[in-house]
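S.K.: Take this sequence and fold it.
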Amino acid sequence: MPDFSNQTNRATGLRFLWLTLLLVVIDQITKIWVAAEFELYESRVLIDGLFNLTYVHNYGAAFSFLSDGGGWQRWFFTAIAIAISVVLLIWMRRNPVGLWRQNLAFSLIMAGAIGNVADRLMYGYVIDFFDVHYQGWHWPAFNVADMAITIGAALMLLEAFFDNRRDKVENGQG
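M.R.: Here you go, the predicted structure:
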């Protein structure tokens, strides 16, 4: 059995879960608003030639990957997102609070995963609505959860360049 006694008296990365909760709430509120105010595929221009709000259903993953899978992908992506969230939660529990970049990244990724899992469980698809485009080319529609995952993943990549901080934090120097 693992010994967690040395972790009971120190601040952990779990202190960042407030951000996860906040982003999940914002994500769900924006999706509920879009679903209530827009017809499916309705688009409203926010910045002409650049940015619209367009209500779509995504049955797949990022970029509608496997959206035509026949339904099995709903449970596949749900299971993956739950597994990743559990791993990140355990990692955050083991991380000292001082590893804020890593904890922030994990918190953002969990928020996105949970936000999109909630959609998959409630509706069978993910509600997307941000539509960035330029000269007829459209980036795949996305939502607040997708932004959180993307920013979290980018922070994880940046974190890889700051590895030496971990040694300083663990030795009480950071």
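
S.K.: C-alpha only now, for contacts and for neighbours.
M.R.: Noted.

S.K.: Which secondary structure state does the closest residue to residue 38 other than its chain neighbours sit in?
M.R.: Taking C-alpha to C-alpha, 6 or more residues apart in numbering, and ignoring the residues beside it in sequence, residue 38 has residue 55 as its nearest neighbour in space, at 6.5 Å. The local conformation at residue 55, judged by DSSP: H, G, I helix; E, B strand; the rest coil, is strand.

S.K.: give the contact list for residue 55.
M.R.: 34, 35, 38, 39, 40, 41, 42, 43, 127, 128, 129 (C-alpha atoms under 8 Å, 6 or more residues apart in numbering).

S.K.: Next one: it from residue 37, what distance?
M.R.: Relative to residue 37, residue 55 is positioned 9 Å away (criterion: C-alpha to C-alpha, to the nearest Å).

S.K.: Secondary structure element holding the residue nearest to the spatial centre of the chain?
M.R.: By C-alpha atoms, centre = their mean, the mean C-alpha position of the chain lies nearest to residue 112, the distance being 1.9 Å. Element membership for residue 112 (DSSP states H and E) is helix 100-123.

S.K.: Now the second one, please; I'll put the structures next to each other:
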Amino acid sequence: MIFFLIALFVFLLDWNIKNYIEDKFHMGKRKDIFNGKVTIKKQYNSGFCLNFLDNKKELVKKVTAIVFGVLALAYVIIIPGKHKSMKKLGLSLCLGGAASNVLDRFKRGYVIDYFTINIKPIKNIVFNLADIFIFIGSFITFLTSLSDGSSIHPNIEE
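M.R.: Modelled structure (predicted):
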């Protein structure tokens, strides 16, 4: 149950921030926070990461829906199993973030990104929290898969 709540928290946190940004920020408005280390601004992303294939909205929708479905299936298979708490955490972070981005894409036709981290190599990339949770969750899932010698599928012999 805790892992479902983590996924739900991630989803609701990002979804509510996106709705706030959509309502309160116009394109071009910027607000620096954390002593200028982070900038809040609104940007629409119709493609994959970095607007890749933004001119192919339907393809992007289909691919993200399929990937989300595979992730949800892996989640349903892994969560009831014993042990593997870190892998469950990783999948929960991924699922919550992916759910927010997929809903955004299907409801609005694009994903709302809303902050930049003002570090030279990435200062021009606009993210949302869902992206960060997906990255962290993927990293945790990958590391735990390496350390236990498995993939994301459950060990049938458990």
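
S.K.: What's the match for the residue nearest to residue 38 of the first structure in the second structure?
M.R.: Here residue 55 of the first structure is matched to residue 42 in the second structure, going by TM-score structural alignment.

S.K.: Would you map the strands across the second structure?
M.R.: Remark: strands assigned in the second structure by DSSP state E are 30-33, 38-45, 111-117.

S.K.: for the ones you listed, which one sits closest to residue 93 of the second structure?
M.R.: strand 111-117 (17.6 Å; C-alpha to C-alpha).

S.K.: residues in the first structure aligned with that closest one?
M.R.: Under TM-score structural alignment, the match for strand 111-117 of the second structure is residues 126-132.

S.K.: quick one: contacts of the matching stretch?
M.R.: 31, 34-35, 50-59, 116, 119-120, 138-143.

S.K.: Return the members of the residues you listed classed as buried.
M.R.: Buried positions within the contacts of stretch 126-132 of the first structure, assessed by neighbour count (16 or more other C-alpha atoms under 10 Å), are 31, 34-35, 51-59, 116, 119-120, 141-143.

S.K.: returning to what we had before: any chance of the strands of the second structure in TSV with distance to residue 59 of the second structure as columns?
M.R.: Shown next, in TSV, are the strands of the second structure (distance: least, C-alpha to C-alpha, whole Å):
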stretch	distance to residue 59 of the second structure
strand 30-33	31
strand 38-45	14
strand 111-117	15
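
S.K.: Relative to residue 144 of the second structure, which of the ones you listed is closest?
M.R.: That would be strand 111-117 among these, by C-alpha to C-alpha, at 27.4 Å.

S.K.: ok and that closest one relative to helix 85-108, angle-wise?
M.R.: Strand 111-117 of the second structure and helix 85-108 meet at an angle of 120 degrees, taking axes from the mean of the first three to the mean of the last three C-alpha atoms, to 10 degrees as the criterion.

S.K.: Now strand 111-117 of the second structure on the first structure. Mean distance?
M.R.: For strand 111-117 of the second structure, the mean deviation from the first structure after alignment is 0.7 Å (mean C-alpha distance after the TM-score superposition for the first structure).

S.K.: Distance from that strand to the middle of the chain?
M.R.: Taking the mean of its C-alpha atoms, strand 111-117 of the second structure sits 12 Å from the chain's own mean (C-alpha atoms, centre = their mean, to the nearest Å).

S.K.: Could you do stretch 66-85 of the second structure as well?
M.R.: Relative to its chain's centre, stretch 66-85 of the second structure lies at 16 Å (C-alpha atoms, centre = their mean).

S.K.: cool, and stretch 100-114 of the first structure?
M.R.: Put simply, stretch 100-114 of the first structure sits 7 Å off its chain's centre (C-alpha atoms, centre = their mean).

S.K.: so which of the contacts of residue 55 of the first structure comes closest to residue 161 of the first structure?
M.R.: Of the contacts of residue 55 of the first structure, the one sitting nearest to residue 161 of the first structure (C-alpha to C-alpha) turns out to be residue 128, at 32.1 Å.

S.K.: where does that closest one sit relative to residue 17 of the first structure, distance-wise?
M.R.: Computed as C-alpha to C-alpha, the residue 128 of the first structure to residue 17 of the first structure distance reads 24 Å.

S.K.: can you pull out the helices in the first structure?
M.R.: 17-37, 72-94, 100-123, 144-160, 164-170 (DSSP state H).

S.K.: just the ones you listed: most buried one?
M.R.: Mean neighbour count (mean count of other C-alpha atoms under 10 Å) peaks for helix 100-123 among the helices of the first structure, with a mean of 23.
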